[in-house]
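K.L.:
let's see this in three dimensions:
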Amino acid sequence: MNLESKLYEFFSLSSFRPGQKEAITALLEHKHTLAMLPTGTGKSLVYQLPGKLLKGTVIIISPLLSLMQDQVEQMKMNGEKSVVAINSFLTWQERNEVFKQIRQYKFVFISPEMISSEFILNILKKLEIGLFVIDEAHCISQWGYDFRPEYQNLGNVRNQLGNPLTLALTATATPSIRDDIKASLSLVDVKEVIYSVDRPNIALKVEMLAGGVEKKKRLEELTVDLQGPGIIYFSSKKLAEQMAAELKRKSGKRINAYHGGMSQEDRILIQQQFLNGQLDIVCATSAFGMGINKDNIRFVIHYHFPTQVESFLQEIGRAGRDRKESISILLYVPGDEMLAYQLIETELPNELQLKQLKRSLLQYSTYEEWSKKERTLMLGQFSETQWRILAANVQLEGKLVKEIVDKLEDFAQYCVSRLAIKKQSIQHMLSWVHLNSCRRAFLTGYFEEAEIRMNPVCCDNCGFSIASFYSKEKTNNERNNEVDSWKKQLAFILNMKSGPAYE
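P.N.:
Next up, the predicted model:
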């Protein structure tokens, strides 16, 4: 089979990106495949093309509702009509219609939580599944940076579906995480297609600043100077909105904010405006970027300190998908990492919260008894994320309180271990920020890759000119300033007056 001709037939593309053809070939040879391909290399094509060529339904597990919706919309815009996402955006009636017509869909996107439902599993068991895809597969490993407890049941789900041909996709996973993914899914005889995390066309730069005022001023300068389009990442939804409004006013550029607290309609609108070139810059939280298929993003700035190397690489990887030179800039003020530490400490329940829960539970015999009287009040003591992780780990439903309390002891130990890993991740990121040697070599070394080749657009420690990333207007102004400066120096040397009359 000539895969290039099929690529052109279905997607009007003339060539594959790195790793795509190898992974697709393995799947067409019915080999389970683990593909680690850098952000921006078109991972979705790796299941879409074989999905069109293999018999049966393609099930795609996706971790985020927004990502799922984006991928479905993109496929529909590209002419694929037999695609659906089974998620909470569907009404009960719409979901029932999808279940009735499930055999008509070639591509079915679903969350790990929903596919674990016995009702939905029984529906899917009736299908001929040609390909079982786990997107963002690093979420499976409890030692990974973005572990989702709901992902750990996917090995069991896969088994119940008859162990279909499986594709695990990720952009960032160390060798030990990849081993964990294979073990969790019970995959044997796996074809691994592993490409470097390095994106050689993205220059890496860290700017050390004295304080918050200087940092804000520098961001304003970069917003004006840099060639767009671009993304600026923040850890705070509120600050993303405030800075978007302020930068828009001061720069005159088309800038808007994007974060998970916005309505679905507003998020889709901003995504479409950015994709269509109606926005120059998006000030965003980490919720923005997944599924954003925009080739010409020229810069990514991190205003706040990233909590781990892996997510940092995913975010900067949204730049330069057209393989043209782009730049990543991290703005750092000493002590910025403290916010990162605060963020990770609120992701998991702390010792006090777990003690309060245990004390509340011990007044009852079963979870159901406790739930009727105390659950609503107790939920107010936990964030949505904290409770979701606790519920997935402890599995409260239908248990005696004694069983739950025993499990809470284990969960408390898990929280301690997990927090230690996250703190270590921040330390890795901090080491990268303070590095005096090649930043790119550090990142590839983190993923245990062979040493990289020398790169003309590498990092600030290897030397490159940030001016090459400035807009043409900035470059012309600098050139004019340099000419003016040269004329003034010459006039001074010749003891002449400088001015228009002498030009």
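
K.L.:
when you work out contacts or count neighbours from here on, use the C-alpha atoms and nothing else.
P.N.:
Will do.

K.L.:
go ahead and report the secondary structure state at the closest residue to G40 other than its chain neighbours.
P.N.:
Computed as C-alpha to C-alpha, 6 or more residues apart in numbering, the closest residue to G40 that is not its neighbour in sequence is R321, at 5.3 Å. Following DSSP: H, G, I helix; E, B strand; the rest coil, the label given to R321 is coil.

K.L.:
another one to check against the first:
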Amino acid sequence: MELENILYKYFGYQTFKTGQKEVISSLLGGNDTIAMLPTGTGKSLCYQLPGYCLDGQILIISPLLSLMQDQVEQLMKFGEKRVIALNSFLDYEKRGYVLRNLTKYKYIFVSPEMLSMPIIMNKLKALSVSLFVVDEAHCISQWGYDFRPEYSKLGEYRKQLGNPLTLALTATATKKVREDIIQSLDLHRFTKIESTIDRPNIAFYIEEVPNYYVKQSRLIELVLQLQKPGIIYFSSKKMAEQMASLLAEKGITRAMAYHGGLDQEQRILIQQQFIHGQLDVICATSAFGMGVNKENIRFIIHYHMPMQMESYLQEIGRAGRDGEDSIAYFLYSPGDEQLPVQLAEGELPSELQIDWLFSYFPKEEKLNNHFLEMNQHLREDGGFSEVQWRIIQDFIKKPLDFSNLEQAKRSLKDFVNERLKVKKDSIDYLKKWIKSKSCRRELILGYFEEEPVEGNKQKCCDVCGIDLKQYEATDNTQNHTVNDEMWKDYLSNILLNRELSI
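P.N.:
Alright, predicted model coming up:
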């Protein structure tokens, strides 16, 4: 059967998007594949469709719980019931049922942390895994913008599963990061499929404002003027909520805040209302967007400065998936770079915290993780965040031979300082991009070592000269009150289907 026939039969599409068919053909030809496809080109189809052609299970490693759930629900909407996410959303009883009946599932989503659990790995070893998928594969590389220590162990987990056919997927990875992915997964003979990161239908516009107050009022003006729907990105949960309330006060009632602090039902409700056109604007942190399948997003506004070009490109890539013109608007005020620097510093343990922690290690013993496991109170006492604590645990787990604790402490500090330098360099590059008087698009392509492309300069960026009026709404009468009542049954059905699926 031709791939287009399978595509239409199971997913209802008649044609593939850029890169999809090439990736699927490579996998079905038995080739390990690393694919870099732009955000919005349907990377998930690259492992969903092969599931109907390959025997055995499709194992998908995903970094975010919300992304896993979105992808599970997406498959279920296509009528696929043999899908499950092994994550913390499952209570003890449900997880036990799933593990006893794992062979019934075709698509198994799992976090890298779950793979480190012997009971999970032993169950997976008993399966016939026909495709090992690493989603958001840039998380593998310590040079990647979203490095996850647990991802660096995926090569070992792949080996434990018998080195099954492997697909590594990412939307934004520099050449150095792609090389890291290949080495970490221990891929020897493989196919690389790399599409341009450029999305020519998304225009870039950066506006510098003098201060916070002007930025706030300018944001309200933009939301009123621009064609909707749209997403506004913030680095603060509190600011996302405050701005959603302020927009409502200004008559933009079809706006809601979305962030990781909301409970599961609230997140699902807001996502579904946005997807189905009941909301026009989402005031979001980076927790929103991954896996959200909405094609007609017309604008992305960045209120706060991201930490790197890669995440910025991921977030604006949620616009214009229908191929129609969209705009990525960036509001910058002097000093905005201080917030991402603070966030970067907060993700890593400070030298003070490291000194404090090492003062508790028994001097006569070798550095080992058992001490941390037996003294979990140290995390809270030392004010370590979950991410900081994971970094320390991962460092101590490494088979490194230190002659003394002082040497180990110095090595950990060096690692942290190196990571912080990478993050600060990324922030500096983004600031230079904001301040530059050169074409925004060409600078982004240069960052990813791509050649400049010929395009419509009237729809390129503020430097090349674009008319904002072409992105304004022709009808601003869309602002109505969202009726939550009409969604109660819908939400109940989603949650019920999830319960039945497990």
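
K.L.:
just checking, the residue nearest to G40 of structure 1 touches D295?
P.N.:
Yes: contact status for R321 of structure 1 versus D295: in contact at 4.6 Å, counting by C-alpha atoms under 8 Å.

K.L.:
ok, these two, which is more surrounded?
P.N.:
Using other C-alpha atoms under 10 Å as the criterion, R321 of structure 1 and D295 rank with R321 on top: 22 against 16.

K.L.:
can you pull out the strands in structure 1?
P.N.:
Remark: strands assigned in structure 1 by DSSP state E are 33-36, 57-61, 83-86, 107-110, 129-134, 166-170, 191-194, 202-208, 230-233, 255-258, 281-284, 299-302, 326-332.

K.L.:
distance to Y145 of structure 1 and mean neighbour count added to the ones you listed, as a markdown table?
P.N.:
As requested, these are exported to a markdown table (distance: least, C-alpha to C-alpha, whole Å; neighbours: other C-alpha atoms under 10 Å):
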| stretch | distance to Y145 of structure 1 | mean neighbour count |
| --- | --- | --- |
| strand 33-36 | 15 | 26 |
| strand 57-61 | 18 | 24 |
| strand 83-86 | 26 | 20 |
| strand 107-110 | 22 | 22 |
| strand 129-134 | 17 | 23 |
| strand 166-170 | 12 | 24 |
| strand 191-194 | 19 | 18 |
| strand 202-208 | 22 | 21 |
| strand 230-233 | 18 | 27 |
| strand 255-258 | 23 | 24 |
| strand 281-284 | 20 | 26 |
| strand 299-302 | 18 | 26 |
| strand 326-332 | 20 | 24 |
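
K.L.:
which residue packs closest to Q314 of structure 1, ignoring adjacent ones?
P.N.:
T39 (5.9 Å).

K.L.:
against S15 of structure 1, how distant is that neighbour?
P.N.:
In this view, T39 of structure 1 and S15 of structure 1 are 18 Å apart by C-alpha to C-alpha, to the nearest Å.

K.L.:
with neighbour numbers in mind, choose between the two.
P.N.:
Neighbour count, other C-alpha under 10 Å: between T39 of structure 1 and S15, T39 has more, with 22 against 13.

K.L.:
looks like that one contacts R323 (just checking).
P.N.:
No: with contact defined as C-alpha under 8 Å, T39 of structure 1 does not count as touching R323 (11.9 Å).

K.L.:
JSON lines for the strands of structure 1, including distance to R439 of structure 1?
P.N.:
Below are these laid out as JSON lines (distance: least, C-alpha to C-alpha, whole Å):
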{"stretch": "strand 33-36", "distance to R439 of structure 1": "21"}
{"stretch": "strand 57-61", "distance to R439 of structure 1": "34"}
{"stretch": "strand 83-86", "distance to R439 of structure 1": "40"}
{"stretch": "strand 107-110", "distance to R439 of structure 1": "37"}
{"stretch": "strand 129-134", "distance to R439 of structure 1": "31"}
{"stretch": "strand 166-170", "distance to R439 of structure 1": "22"}
{"stretch": "strand 191-194", "distance to R439 of structure 1": "21"}
{"stretch": "strand 202-208", "distance to R439 of structure 1": "7"}
{"stretch": "strand 230-233", "distance to R439 of structure 1": "20"}
{"stretch": "strand 255-258", "distance to R439 of structure 1": "29"}
{"stretch": "strand 281-284", "distance to R439 of structure 1": "24"}
{"stretch": "strand 299-302", "distance to R439 of structure 1": "16"}
{"stretch": "strand 326-332", "distance to R439 of structure 1": "12"}
